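Visitor: pasting the sequence and the predicted coordinates here, then a few questions.
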Amino acid sequence: MSLIDFSFTDLPLLKFLANTIDILLVWFVIYKLIMVVRGTKAVQLVKGIFVILLVKVISDQFHLQTLGWMMEQVLLWGFLAIIIIFQPELRRALEQLGRGKFFARSGNQEEMDQSQLLESIVKSVDYMAKRRIGALISLERETGMGDYIETGIPLQSKISSELLINIFIPNTPLHDGAVIIQKNQIAAAACYLPLSESPFISKELGTRHRAALGISEVTDSLTIIVSEETGGISLTKNGELHRDLKLERFKELLSNELMAQNKSKQTSSTLWNWRGKKNG
């Protein structure tokens, strides 16, 4: 090997580290892309792409020339189709990247936002429960809720207890449906959530409770219900319903969930924040 052709990556240890970092970066990008499309119709399209790739591999293994040629054409023109079909998701990902939101924000900012979110929700829920004002509030977590946000009226408003209360005042334009909170903002109101089809749900539960259970079965969201019949406060998560919670117990459960989510984000983003500071 000549000195001209020498590269530091030719050293075994450095080459191993370079390959490891390369793989980690690829997996990180894939993970972020999955987070963008989760909870949207694009998930079904991604499954379809994997089926096409599987058929292509099988056709190559068994020398099925006609089928293999068809799959090649699908993959060849599929790239353009993906850009068209995934346009909303790609636009959202690029917007997040351009705003610096593709990577997690600082831990201090997250804690401030979560604290304000908790205070606003608890205050509004307390007010509505005492007056038996029905409410349905869903908090997006890791699973995207873009498709459900699109069914409602977009707001993109700063969270406040006053705004949440006004949304659910009876006979107002936005009171019927769910409020979806995304990235510590009120993304939309009057949203449609899927009703749970579980046969084990109590018949005494109304539409709000069924919708809260339904969305918790297909996403990892936290959903809060205030019953207009009883003023009871309930919370759903992962298909489980916690009914008729006292205000302090509700605040404790919600706080624990928000803190756990914040710690998870901080842990997953520590390396990337450190790299950014070092490069800066």
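Guide: Noted; the coordinates are in hand. Numbering: from 1, shown residues only.

Visitor: CA atoms for contacts and neighbours, from now on please.
Guide: OK.

Visitor: which residues of the chain fall in helices?
Guide: Listed in chain order, the helices of the chain (DSSP state H) span 12-37, 42-61, 65-85, 87-98, 107-130, 146-149, 161-168, 207-218, 247-279.

Visitor: check it against this one:
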Amino acid sequence: MLGEGFSLFNLLRVVVDIALVWYVFYKLIMLLRGTKAIQLLKGIFVVFIIYLISYFLNLQTVQIMIEKVIIWGPLAIIILFQPELRRALEQIGRGSFFSRNRRSEEEIFNHSLEAIVKSCNYMAKRRIGALITIERETNMGDFIETGIQIHGQLTHQLLTNIFVPNTPLHDGAVIMRENQIVAAACYLPLSESPFISKELGTRHRAAIGISEVSDAITIIVSEETGHISLTKNGELYRNITEEKLVEILSKELAPSLEKPSSFKQWSFRGKNK
């Protein structure tokens, strides 16, 4: 009985040990993602593969060179990537190392929400027609292929500029994925529902159509009236206010974390500018 208990304790200790190492490596990768240090990790992997090949083929000169790289590599890494290492140590000191992902998702969503709402308000005031589709669980690859791929970071300036009249990309829909503008000038399927008001144009029919075949959320800015509308799950929400737009987007698209109250605060703050 004692031996079984001891073995179980050892097994649990090994599992915890491996889980902690895996979690630390995962957090480091997430911390380095999007920086030049991630390219270094790829380079280290390539060097390791070359070393294995040289070992099995007995390429002694290559082995000696790689061994020298391994010996002096850590010092070079510390010198070259001092900013990234300092940032990581600062985050550990602030206790934010283990909560970075959570804050990052909230920050990304806040940035995306602000960019969308600012752009829609700008275009609505100037009656610039727009059709913005936000991808969710249903993959929009087939519709992305009908347009011009961009894969650009979402900003309200870029989103607005796409829909400026008489520019090459203004006609059609923008498709977004997370915080990226994936494509512009995309064609969306028109709804054939007989219950759609006759006063609604092609943009509204396309927005309803895409919401009938996917779970995407689509925002329409009317060039005739300057009103903002939204479709989801086959339903059309017409003439919504800025506060209502923020509310719907926050409810449907916010990360599955605590629903931040800052969204509504940002909305009213932006309105008073």
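Guide: Done, it's in. Just so we're clear, the structure is a prediction, and the values are computed from it rather than from any experiment.

Visitor: quick one: TM-score?
Guide: Overlay of the two chains. TM-score (TM-score structural alignment, normalised by the length of structure 2): 0.57; 163 aligned residues with a Cα RMSD of 2.2 Å.

Visitor: kindly reformat the helices of structure 1 as CSV containing distance to residue 241 of structure 1 and mean neighbour count.
Guide: Output for the helices of structure 1, formatted as CSV (distance: least, Cα to Cα, whole Å; neighbours: other Cα atoms under 10 Å):
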stretch, distance to residue 241 of structure 1, mean neighbour count
helix 12-37, 25, 13
helix 42-61, 26, 14
helix 65-85, 36, 13
helix 87-98, 31, 14
helix 107-130, 17, 17
helix 146-149, 20, 20
helix 161-168, 21, 18
helix 207-218, 7, 22
helix 247-279, 12, 14
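
Visitor: those helices: which one's closest to residue 191 of structure 1?
Guide: Among the helices of structure 1, helix 146-149 comes nearest to residue 191 of structure 1, with 6.2 Å by Cα to Cα.

Visitor: and the helices of structure 1 as TSV, adding distance to residue 196 of structure 1?
Guide: Output for the helices of structure 1, formatted as TSV (distance: least, Cα to Cα, whole Å):
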stretch	distance to residue 196 of structure 1
helix 12-37	22
helix 42-61	20
helix 65-85	28
helix 87-98	26
helix 107-130	23
helix 146-149	15
helix 161-168	22
helix 207-218	4
helix 247-279	22
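
Visitor: of those, which is nearest residue 240 of structure 1?
Guide: Using Cα to Cα, the nearest of the helices of structure 1 to residue 240 of structure 1 is helix 207-218, at 7.0 Å.

Visitor: what sits against residue 36 of structure 1?
Guide: Residues near residue 36 of structure 1 by Cα atoms under 8 Å, 6 or more residues apart in numbering: 89, 92-93, 144.

Visitor: what is the nearest of those residues to residue 190 of structure 1?
Guide: residue 144 (17.7 Å).

Visitor: doesn't residue 32 make contact with that closest one?
Guide: No: judged on Cα atoms under 8 Å, residue 144 of structure 1 makes no contact with residue 32 at a distance of 11.3 Å.

Visitor: element containing residue 43 of structure 2, please.
Guide: Element membership for residue 43 of structure 2 (DSSP states H and E) is helix 37-56.

Visitor: can you give me the buried ones in the helix or strand just after that helix?
Guide: Going down the chain from helix 37-56 of structure 2, the next helix or strand is helix 60-80, by DSSP H and E. Neighbour counts over helix 60-80 of structure 2 (16 or more other Cα atoms under 10 Å) mark 63, 66 as buried.

Visitor: how far off centre is the helix holding residue 43 of structure 2?
Guide: Between the centre of helix 37-56 of structure 2 and the centre of its chain there are 29 Å (Cα atoms, centre = their mean, to the nearest Å).
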